[in-house]
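> Fold the following, please.
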Amino acid sequence: MITTRTASQCGKADFGWLQARYTFSFGHYFDPKLLGYASLRVLNQEVLAPGASFQPRSYPKVDILNLILEGEAEYRDSDGNHVQAKAGEALLIATQPGVSYSEHNLSKDHSLTRMQLWLDACPERENPLMQKVSLDNVATQLLASPDGSNGSLMLRQQVWIHNIDIAKGEQLNFQLHGPRAYLQSIHGTVHAQCVQKEQQSLTCGDGAFIRDEANITLVADTPLRALLIDLPV
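Predicted coordinates:
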């Protein structure tokens, strides 16, 4: 089963220095039916104005994945760790109790656009505090996984995140690890096919809940950039 969540259905915010779209309940946006999906707690697309910052704050024990779409950001924690990430890179932060984290748009002239995901972390597992990977110019890249396979970022959870970048008319098939996944269109239009021949079309900014499908085929109706988040747990 595939259930679409369109961009127009998502929560929104415009604070001047920050424009945001929230897939799940976040900040002032609250929907008791959308508190997350499996271990996926947050999926936001946010635009920070030139020179804007998120001031230091603490988090629950989650893995925070920042996929930089435009611009360059710097991330710091209260233990003195810091890292920069730019468009075409993804950064994973393994949050720690008692530590606060900040984010800064390094440009004084250009906005910073990124996707941010929070994933519940297994309580007994620890990974490197900050990991970064560059996106390859390939149709599909394993961006994050439980074991860091194929050079991917290593998560503290049984989740596989795929970055998809394909031309119009191209298609990809994915074998899923379990009964749940989430598909997010970043740019472009795609339709998803499953065994029952069901099709759902997603356009820019739309997402879709995927349930009880062993595999799924994605067909790009336009040039497509998307994320497929495989969430068996």
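> rest of the way, CA atoms for contacts and neighbours
Will do.
> ok, Pro223 - how many residues close by?
Pro223: 15 surrounding residues under other CA atoms under 10 Å.
> wait, it sits on Ile166?
Yes: if you go by CA atoms under 8 Å, Pro223 and Ile166 touch, sitting 6.0 Å apart.
> Which residue is the nearest non-sequential neighbour of the residue nearest in space to the middle of the chain?
With distances taken as CA atoms, centre = their mean, Leu117 lies nearest the centre of the chain, 4.2 Å away. Once flanking residues are discounted, Leu117 sits nearest to Leu43: 4.6 Å by CA to CA, 6 or more residues apart in numbering.
> hang on, the one you found in a strand?
Yes: counting by DSSP: H, G, I helix; E, B strand; the rest coil, Leu43 falls inside a strand.
> Going by contacts, tell me the helices and strands next to the helix or strand containing Ile161.
Assigned by DSSP states H and E, Ile161 falls within strand 160-166. Contacts defined by 3 or more CA pairs under 8 Å, 6 or more residues apart in numbering; DSSP states H and E place strand 160-166 against strand 140-145, strand 224-230.
> Can you add mean neighbour count and distance to Glu213 and give those strands back as a markdown table?
Output for those, formatted as a markdown table (neighbours: other CA atoms under 10 Å; distance: least, CA to CA, whole Å):
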| stretch | mean neighbour count | distance to Glu213 |
| --- | --- | --- |
| strand 140-145 | 22 | 20 |
| strand 224-230 | 23 | 11 |
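> I'd like the structure of this one too, to check against the first:
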Amino acid sequence: MQTQIFRAESRGGADYGWLKANYSFSFANYHNPERVHFGVLRVLNDDVIAPAKGFDTHPHDNMEIITIPLSGRLAHKDSMGHTSYIESGEVQVMSAGKGIFHSEFNGSDDDELKLFQIWLFPNQRNVEPRYQQISLSSVEQKNTLYQILSPKADDSGVWIYQDAWFHMGDLDPDWQGSYEIKKPGNGVYLMVIEGEVKVAGQLLSTRDAIGITDTETFTIETNSAARILIMDVPMNI
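Below is the predicted model:
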């Protein structure tokens, strides 16, 4: 097993006034040649967006884009004709494929919006763009590692054009368990959303992350109530 720790304070950051961003990988004006991607995981942005502010219409192509609001609501509009709110407790995915335009704004005039936006390189290029949004209430279970994303349309959670699986865990103190890699050769990038967790023997705190490769399974133990995000992804682009 190979592990690499990514402490929260070592991430790139930017404060645009209306947007406070933390970048796990090189993005916008933050460039770190040692942190460009983790396998097919290209972007993991931890954003705080001011009330009624956001990103005007802009293009994407050939990228799987996953958005997970942590608090607040996201107002979304795209060239496929979708206009929606994505609330805390939901997950959204767009397969940009051969090209889309979209805008995303904080859907509240009063409260900050906190979210993760995650980009993965797809395993098929120039597909027809697609959109999907679900409530996590349909899949979440306390003290389990519940699946929120997979490559299969008939599986739990949303699906994408990539051999990737995402799981979340809302875990009590002193919880113990293990995670099994879903596909040989995949690696895991695990982010602690909140709490204190020991992963593969390494102690992690809020917004710390760990990259794990060359193993089939690893252990997870919580020192406090914790919430985690597990991203199981191919290591070869």
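> got TSV for the helices and strands packed on strand 160-166 of structure 1, with distance to Gly205 of structure 1 too?
Shown next, in TSV, are these (distance: least, CA to CA, whole Å):
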stretch	distance to Gly205 of structure 1
strand 140-145	19
strand 224-230	9
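> Tell me which of those strands lies nearest to Leu176 of structure 1.
With CA to CA as the criterion, Leu176 of structure 1 lies closest to strand 224-230 of those, at 6.3 Å.
> That closest one vs structure 2, average offset?
Following the fit onto structure 2, the mean deviation recorded for strand 224-230 of structure 1 is 0.7 Å by mean CA distance after the TM-score superposition for structure 1.
> Mind giving me the packing neighbours of that strand?
Under the contact rule (3+ CA pairs under 8 Å, 6+ apart), strand 224-230 of structure 1 is packed against strand 160-166, strand 180-187.
> Where does the shortest one end up in structure 2?
Same thing as strand 160-166 of structure 1. Strand 160-166 of structure 1 corresponds to residues 165-171 in structure 2, going by TM-score structural alignment.
> follow-up on the earlier one: in contact with the residue nearest to the centre of structure 1, which residues are there?
Applying CA atoms under 8 Å, 6 or more residues apart in numbering to Leu117 of structure 1 gives the contacts Leu40, Arg41, Val42, Leu43, Asn44, Asp63, Ile64, Leu65, Asn66.
> pretty sure it belongs to a strand, no?
Yes: under three-state DSSP, Leu117 of structure 1 sits within a strand.
> Just put the helices and strands packed on strand 224-230 of structure 1 in CSV and tack on mean neighbour count.
What follows is those, written out as CSV (neighbours: other CA atoms under 10 Å):
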stretch, mean neighbour count
strand 160-166, 21
strand 180-187, 22
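> Pipe those into a markdown table and attach distance to Ile2 of structure 1 per row.
Listed next are those as a markdown table, based on distance: least, CA to CA, whole Å:
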| stretch | distance to Ile2 of structure 1 |
| --- | --- |
| strand 160-166 | 18 |
| strand 180-187 | 9 |
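> To Lys33 of structure 1, which of those strands lies closest?
Nearest of those (CA to CA): strand 180-187, 15.9 Å.
> just checking, what packs against that closest one?
Counting contacts by 3+ CA pairs under 8 Å, 6+ apart, strand 180-187 of structure 1 packs against strand 207-211, strand 224-230.
> Next, format those as CSV and append distance to Thr4 of structure 1.
Output for those, formatted as CSV (distance: least, CA to CA, whole Å):
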stretch, distance to Thr4 of structure 1
strand 207-211, 4
strand 224-230, 14
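> what's the closest of these to Leu112 of structure 1?
Closest approach to Leu112 of structure 1 among those (CA to CA): strand 224-230, 17.8 Å.
> contacts for that closest one?
Identification of contacts with strand 224-230 of structure 1 by CA under 8 Å, 6+ apart yields 159-168, 176-178, 180-190.
> hmm, try it at 6 Å
If you take CA atoms under 6 Å, 6 or more residues apart in numbering as the criterion, strand 224-230 of structure 1 is touched by 159-166, 181-188.
> can you check stretch 21-36 of structure 2 too?
Contact partners of stretch 21-36 of structure 2, identified using CA under 6 Å, 6+ apart, comprise Arg11, Gly12, Gly13, Ala14, Val43, Leu44, Asn45, Asp46, Asp47.
> What is the burial count for the spatially closest residue to the second one that is not a sequence neighbour?
Right, the one you point to is Gly12 of structure 2. Using CA to CA, 6+ apart and skipping residues adjacent in sequence, the residue nearest Gly12 of structure 2 is Tyr23, 4.8 Å away. The tally of other residues near Tyr23 of structure 2 (other CA under 10 Å) stands at 21.
> same thing with Asn105 of structure 1?
There are 24 residues near Asn105 of structure 1, going by other CA under 10 Å.
> Is it correct that it is in contact with Gly71?
No: counting by CA atoms under 6 Å, Asn105 of structure 1 stays clear of Gly71, with 7.6 Å between them.
> intersection of neighbour lists for the two?
Common contacts of Asn105 of structure 1 and Gly71, defined by CA under 6 Å, 6+ apart, comprise Leu112.
> residues of the helix or strand where Ile66 of structure 2 lies that come out buried?
In this assignment (DSSP H and E), Ile66 of structure 2 forms part of strand 64-71. Buried residues in strand 64-71 of structure 2, counting neighbours by 16 or more other CA atoms under 10 Å, are found at Glu64, Ile65, Ile66, Thr67, Ile68, Pro69, Leu70.
> export these to a markdown table and tack on distance to Asn123 of structure 2?
Formatted as a markdown table, the buried residues of strand 64-71 of structure 2 follow (distance: CA to CA, whole Å):
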| residue | distance to Asn123 of structure 2 |
| --- | --- |
| Glu64 | 10 |
| Ile65 | 13 |
| Ile66 | 15 |
| Thr67 | 19 |
| Ile68 | 22 |
| Pro69 | 25 |
| Leu70 | 28 |
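> between those, which is nearest His76 of structure 2?
Distances from His76 of structure 2 to those, taken as CA to CA, are shortest for Thr67 (10.7 Å).
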